Each structure stands twice: as C-alpha cells, then as structure tokens.
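Asker: fold the following and give me the result.
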Amino acid sequence: HKPGALQPQLSPENVVIVGLRHADPAEARVLKDSRVSAFTMTDIDAMGMRDLMHEAIRIATSGTQGFHVSYSPQVTEFAGWEAGSGGITVRETHQAMEAIALSGGLLSMDVSGLTSGLEPRIAIDTVNFVMSAFGKRIL
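Answerer: Model (predicted):
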C-alpha cells in the first residue's frame, strides 16, 4: 500500500463465470477456494438462463457501479461448429445478452476469439449478441 500505488478495482465476490463446461481438477479446486461464482452448463439446465442471469447480474452488481462482460463465441454452440460444441445455445446467448441490457449495469464489454478465419455467420451472430447486450431490441 505505497502512496500512489494502484489498488485492486475488482473484487472476486463480484466475478461471475457463466457457462463453464470444463475445469481440470486444479482449476476446479482454485474456483472452489476462491470467492468467484461459477455457473456451469448444468446450472443453466437446472435454473434456466433467465433466472441464472438475474442471479449472475445480482452478484456482479452487489456494491458496484456496474459490470464488465467478457464474451467469446466459443461459449455458444453454433450448428456445425466444433469450437462451441456443448455450449450455450444461440437463443440462450441472446437471452443472456438481453438480460445484461435490461439490467442497465453494463459498463464495458470485450469479445475474444475473433479471427480472420472465423466463419462469417458466427461473426455476424457475435455482432448481434454484442448489439443485444448494449440494448438493441426487435421492437
């Protein structure tokens, strides 16, 4: 705690992982020992994306000014795309992004995994997910 030193801006109890599909034993142990909340695909199946996102947003915004979202297309199961195999459905991804927008707490967002080799249909859907998170609506 030197004067002028950077102080942590992120509290583990506000970090939420949604759609966890795999964790090796060491990773699982670290997550269980941390104060990070992790919702697996099993949790999504049991709770439904709507209720799970309400809980995730509640955790992320508890005592904060808002939250950041990090998204990778690999979390979404696109038909015929191996990288997303076993992931959140396209509809569930939109539902999560719509919940993020409705919460009014989104401060920033990053998208990883966008490469020049990414199939155009996946890139287009990813852009649509991002627009949903920032409030784009059908009507």
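Asker: from here on, just use CA atoms for contacts and neighbour counts.
Answerer: OK.
Asker: what about the helices in the protein?
Answerer: 25-33, 41-47, 49-61, 90-103, 120-133 (DSSP state H).
Asker: want to throw those helices into TSV with distance to residue 17 and mean neighbour count?
Answerer: Output for those, formatted as TSV (distance: least, C-alpha to C-alpha, whole Å; neighbours: other C-alpha atoms under 10 Å):
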stretch	distance to residue 17	mean neighbour count
helix 25-33	10	11
helix 41-47	11	14
helix 49-61	8	18
helix 90-103	12	20
helix 120-133	16	17
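Asker: to compare with the earlier structure, here is another sequence to fold:
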Amino acid sequence: MKKSAVYEAFHDKEKDLRFFAGDNGNPPPHFHRCIEILYITEGKLLGEVDGQSFYAEKDDIIFVRPCGIHSLTPYPAYKNHVLIIKSAYADDFASVLEKETLPPLLCDKKFNRTILPDLKRLKNPAEQENFLIAKGLIDIII
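Answerer: Got it, this is the predicted structure:
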C-alpha cells in the first residue's frame, strides 16, 4: 500500500481541476480526496471501485466518489478521458454525495454521449481557468 500512499500524496497536491486523456493506465488500488470521472473512449477495461468489479467499454463512465478505492486494468487495452474534481468545484452537490452516491459504472451509453461535449470542453485550458465556466460544466456533467 506504500506505493498507493505515494501515488495519493502526489495527486492530492494537484490543482483543483484536472482533465487529461489517458490510455492503458494500470494504477495500483488508490484513492483521492476528490471525485474522479473516467469516460471510456475506446477499448475495454476491468475496473474496481470500493470492492465492486466490473467491465467498462466505449461510452461507459466510471464514477469514483471522494476517497473511493479504485483500480483499472486494461482488458486488453483502452483509452479514456479523466476528470479529477476537487472540493471547490463540487460544493453544489457535495452534501448529496455524503448521503448517497452514483454507482461506479454508468453504462447508459446514449445518455453518456450527451455529456461528452461538455466533458471535452474542460480539455481547453481557458475553460479550466475560468472558475465559473468550469464549475457550470461540472454541474452539468454530474
């Protein structure tokens, strides 16, 4: 678990909002003090969130609640968009997530595709730097 503690300590110091494209990540079980959303854009993976295992594929979304222990394993390969949301952006819905949370696998592909354009807008640094625009997009996504 030492590797996981180092991983968490590094990522916990990041800025409030982080968006990046990834592929074939195979991180050890770890957690963040923030929300993590992964949109699978290609391929398939074996995911685990808080002990619940599942397969995710193109147009599925993986939702990881704050402090949710999670890991990903390519099956055999995947690409994704990753959105890491710190507390400053989550206060509109944080109290709701304290009582209940979304399931780790959101597999309504048709619906998921409707929020993909808003998710992709967060790739633009100008959108990330404008707190109100970024917060509004996150409120739409969540």
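Asker: now what about the TM-score between them?
Answerer: After superposition, the two chains reach a TM-score (TM-score structural alignment, normalised by the length of structure 1) of 0.29; 69 aligned residues with a C-alpha RMSD of 4.7 Å.
Asker: could I get the helices of structure 1 as a markdown table with distance to residue 67 of structure 1?
Answerer: A markdown table is the format used below for those (distance: least, C-alpha to C-alpha, whole Å):
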| stretch | distance to residue 67 of structure 1 |
| --- | --- |
| helix 25-33 | 20 |
| helix 41-47 | 21 |
| helix 49-61 | 6 |
| helix 90-103 | 9 |
| helix 120-133 | 12 |
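Asker: compare those helices and report which one is nearest to residue 19 of structure 1.
Answerer: Checking the helices of structure 1 against residue 19 of structure 1 by C-alpha to C-alpha gives helix 41-47 as the closest, at 5.1 Å.
Asker: can you spell out which helices and strands pack onto the closest one?
Answerer: strand 16-20 (3 or more C-alpha pairs under 8 Å, 6 or more residues apart in numbering; DSSP states H and E).
Asker: quick check: buried residues in the strand it packs on?
Answerer: 16, 18-20 (16 or more other C-alpha atoms under 10 Å).
Asker: and it, what other elements does it pack with?
Answerer: Short answer (3+ C-alpha pairs under 8 Å, 6+ apart): strand 16-20 of structure 1 packs on strand 37-40, helix 41-47, helix 49-61.
Asker: of the ones you listed, which is nearest residue 125 of structure 1?
Answerer: Across those, closest to residue 125 of structure 1 is helix 49-61 (C-alpha to C-alpha), at 18.3 Å.
Asker: got the angle between that closest one and helix 90-103?
Answerer: 40 degrees (axes from the mean of the first three to the mean of the last three C-alpha atoms, to 10 degrees).
Asker: got the contact list for residue 69 of structure 1?
Answerer: 106, 108-110 (C-alpha atoms under 8 Å, 6 or more residues apart in numbering).
Asker: who's in contact with the residue positioned nearest the centre of structure 2?
Answerer: By C-alpha atoms, centre = their mean, the mean C-alpha position of structure 2 lies nearest to residue 37, the distance being 1.7 Å. Residue 37 of structure 2 is in contact with 61-64, 82-84, counting by C-alpha under 8 Å, 6+ apart.
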